[in-house]
Each structure stands twice: as structure tokens, then as C-alpha cells.
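In: sharing a model that was predicted from the sequence below.
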Amino acid sequence: MSRRSTLVGVMALSAGLALAGCSSDGEPELKVNGAFMPQPVGDDMAAGFLTVHNSGGTADKLTSVTSDLSDDITIHESKDQRMQEVKTFDVPADGELNLERGGNHIMFMKLKQKPKQGEKVTLELRFEKSGAIKVELPVKEPTYSPKKH
């Protein structure tokens, strides 16, 4: 009987270790979609929009954005119909960060060139835990606004 108890104990311990390896406290798993930039109306600034999905069990933070289009790129939140620069955006575990018209967004200032509809702007999103992700923003017409699902 003690041999059977030992076997049951070893199996229970193995199952517990396997479950610990699959815990929801894993690394963030980020994917970006819905990215776009409306064609700028003026010559010196533009905005970028996208959604960052995190299917991992750990939250992350968007800390900065870089692109060849501008050396002055910031992230902004919109509160009470006012726009203000922020240092980071949270990307919740098993959640998403939405950068969308009328809300939080990426601002490109002092553009080196004015992107035109049909072109793509490459940028790099930098995250606190996940490192960098390259993203292409298709340039859409100035009034473009994607439909919500």
C-alpha cells in the first residue's frame, strides 16, 4: 500500500509542477492590429492609431514610439476633450490598449516628409517588458475612421 501512496504522491507533485509552468503569470504576449495614419492635413504633424492586444497573463507598458518620419514622437491621452502627453500607456494582462480617434493616440511632430494616402509609415513601439515591435501604418484618407466591431 505504501508503494501506491508514493506513486499517487509523485503523480500529484508532477501535476502541480506542470500547472505551475502554465500559470497565467507568464510573459506578456503582444500583437498589434488595426493600425493606420490619416493623411496629414497640415505639413508638420500627424497622428497614429492602433490596438495592442495582450493575450499573456502579465501586463506591460508602451513606453515610447520611434519612426524615420519624425524625431519628435509622443504618446497622448485625451481626457475631458483635452489632449496631454503621457510617459506610458498600460497594456493590461489579457486585455488591450486602444489608440483611436478621439482618444489616446500617437503624435508625430515636425514631420520630415508628409506621408500620402496609399503609403505606409514604419514605426517601432517600445514596451517595458516585451521590447520593441515594428508596425506599419497604412496612410488612409484624412477623414478615415474604422468601423467598430
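Out: Structure's in. What do you need?
In: make it CA atoms for all contacts and neighbour counts henceforth
Out: Will do.
In: the strands in the protein, which residues?
Out: Ranges of strands in the chain, per DSSP state E, are 30-38, 45-54, 60-67, 72-79, 82-86, 89-91, 95-99, 105-109, 120-127, 131-140.
In: turn these into JSON lines, columns for mean neighbour count and distance to residue 4.
Out: Formatted as JSON lines, the strands of the chain follow (neighbours: other C-alpha atoms under 10 Å; distance: least, C-alpha to C-alpha, whole Å):
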{"stretch": "strand 30-38", "mean neighbour count": "19", "distance to residue 4": "45"}
{"stretch": "strand 45-54", "mean neighbour count": "21", "distance to residue 4": "44"}
{"stretch": "strand 60-67", "mean neighbour count": "20", "distance to residue 4": "45"}
{"stretch": "strand 72-79", "mean neighbour count": "18", "distance to residue 4": "61"}
{"stretch": "strand 82-86", "mean neighbour count": "13", "distance to residue 4": "60"}
{"stretch": "strand 89-91", "mean neighbour count": "19", "distance to residue 4": "48"}
{"stretch": "strand 95-99", "mean neighbour count": "18", "distance to residue 4": "44"}
{"stretch": "strand 105-109", "mean neighbour count": "20", "distance to residue 4": "61"}
{"stretch": "strand 120-127", "mean neighbour count": "17", "distance to residue 4": "50"}
{"stretch": "strand 131-140", "mean neighbour count": "17", "distance to residue 4": "48"}
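In: pasting the second one now:
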Amino acid sequence: MRRLALAAAATTGALALTGCSGDGSGSGDGKAGLSVSSAYMPQPVSADMAAGFLTITNKGAAKDALTSVTSDVAGRITMHDTVGGAMQEVTSFAVPAHGQLVFKSGGNHLMFEKLRRKPQQGQTITLKLKFAKSGPLTVEMPVKSATYNPSTGH
């Protein structure tokens, strides 16, 4: 009986360690620990294009890079940065260790091109974020009013 109890305890411990080491969320294990917050899309004013904003937080000790974004709502999603008031498309964005990648109005942003349907305020769209090192993240992005301001919540 005692051997059975020891074997069960060893198996439980091994499973717990396996679960911790493979999820990439540890902060001291040399891996990125990515999460997403503050995601939203202002209701598009045109029928074929929209913008999207979010924050990717990396609590891990390793940097990563956002390499692509997909969604069934758009034929293509491009990533843009804004430098000196000029917008330019980029193929990836760095996500620093112990830092954030912020997409906001007037700065870095996502462009949803070739919309398959025009998202309406109150709906939610699903995105898949792909990274250079970490596994993909699925994000639910609410559609807000066209004039939504995240600092006021309106």
C-alpha cells in the first residue's frame, strides 16, 4: 500500500512539473510569458478596412516577436508602426522580456484588410496571434464605438 502511495505521489509530482515547464508562462525560466489585454476594434467606418489595438505583456525572461495575426473576419491583417506621424507596414514586432508591446491609436496598430463582413459595435471578433518562439495566442477582441477612447472607456 505504501509503494502505491509513493508511486502516486511521484506521478503527481512529475505531472505538475511537466505542466509548469511546457507552458511558457514562467518568469524565471528563460521563456516568454505572454498575455494579451486591452484588445478592441473601433467599429469600422468603411466596409473593407478596420483597425485593431491591444497590449501584449511579456512577464518572461526571454524576448519574443509577434510575427503575424489572422482572423476569419479579414482576408489579411497587417501590422503597422507609426514613426514621426508616418505609418509603415512591418513584418514583426519585438515583445521585450519583462515588457510590453502596445498597439494604440496614433501608434502601432493592426489593419484588418479585405473585410469579409463589417464588424458591428457589441460584437466580438477572434484573432490568432503568432510569435517567433512562443505558441499562438487566441484573443477575443470586442468591437467598440467608432469614437471609443480607452482612457475614458467611452
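Out: Nice, I can see it. None of the values given here were measured: they were computed from a predicted structure.
In: list the TM-score for the superposed pair.
Out: Remark: TM-score between the superposed chains equals 0.82 [TM-score structural alignment, normalised by the length of structure 1]; 127 aligned residues with a C-alpha RMSD of 1.5 Å.
In: re the thing from before, could you provide the strands of structure 1 in TSV, with additional columns for distance to residue 6 of structure 1?
Out: Formatted as TSV, the strands of structure 1 follow (distance: least, C-alpha to C-alpha, whole Å):
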stretch	distance to residue 6 of structure 1
strand 30-38	42
strand 45-54	41
strand 60-67	42
strand 72-79	58
strand 82-86	57
strand 89-91	45
strand 95-99	42
strand 105-109	58
strand 120-127	46
strand 131-140	45
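In: out of those strands, which is closest to residue 9 of structure 1?
Out: Residue 9 of structure 1 lies closest, by C-alpha to C-alpha, to one member of these: strand 45-54, at 36.4 Å.
In: quick one: the closest one to structure 2 mean distance?
Out: Taken over the aligned residues, the distance from strand 45-54 of structure 1 to structure 2 averages 0.4 Å (mean C-alpha distance after the TM-score superposition for structure 1).
In: center of structure 1, which residue is that?
Out: residue 52 (3.1 Å; C-alpha atoms, centre = their mean).
In: out of the strands of structure 1, nearest to residue 14 of structure 1?
Out: Ranked by C-alpha to C-alpha, the member of these that lies closest to residue 14 of structure 1 is strand 45-54, at 29.2 Å.
In: how far does the closest one sit from its chain's centre?
Out: 8 Å (C-alpha atoms, centre = their mean, to the nearest Å).
In: that strand aligns to what range in structure 2?
Out: Alignment of strand 45-54 of structure 1 against structure 2: residues 49-58, by TM-score structural alignment.
In: not counting sequence-adjacent ones, nearest residue to residue 104 of structure 1?
Out: Using C-alpha to C-alpha, 6 or more residues apart in numbering and skipping residues adjacent in sequence, the residue nearest residue 104 of structure 1 is residue 77, 4.2 Å away.
In: thought residue 55 of structure 1 was touching residue 95?
Out: Yes. The criterion here is C-alpha atoms under 8 Å, and residue 55 of structure 1 meets it with residue 95 at 6.8 Å.
In: re earlier: contact partners for the residue nearest to the centre of structure 1?
Out: 30-33, 91, 96-98 (C-alpha atoms under 8 Å, 6 or more residues apart in numbering).
In: against residue 52 of structure 2, how distant is residue 106 of structure 2?
Out: Separation of residue 106 of structure 2 from residue 52 of structure 2 (C-alpha to C-alpha, to the nearest Å): 12 Å.
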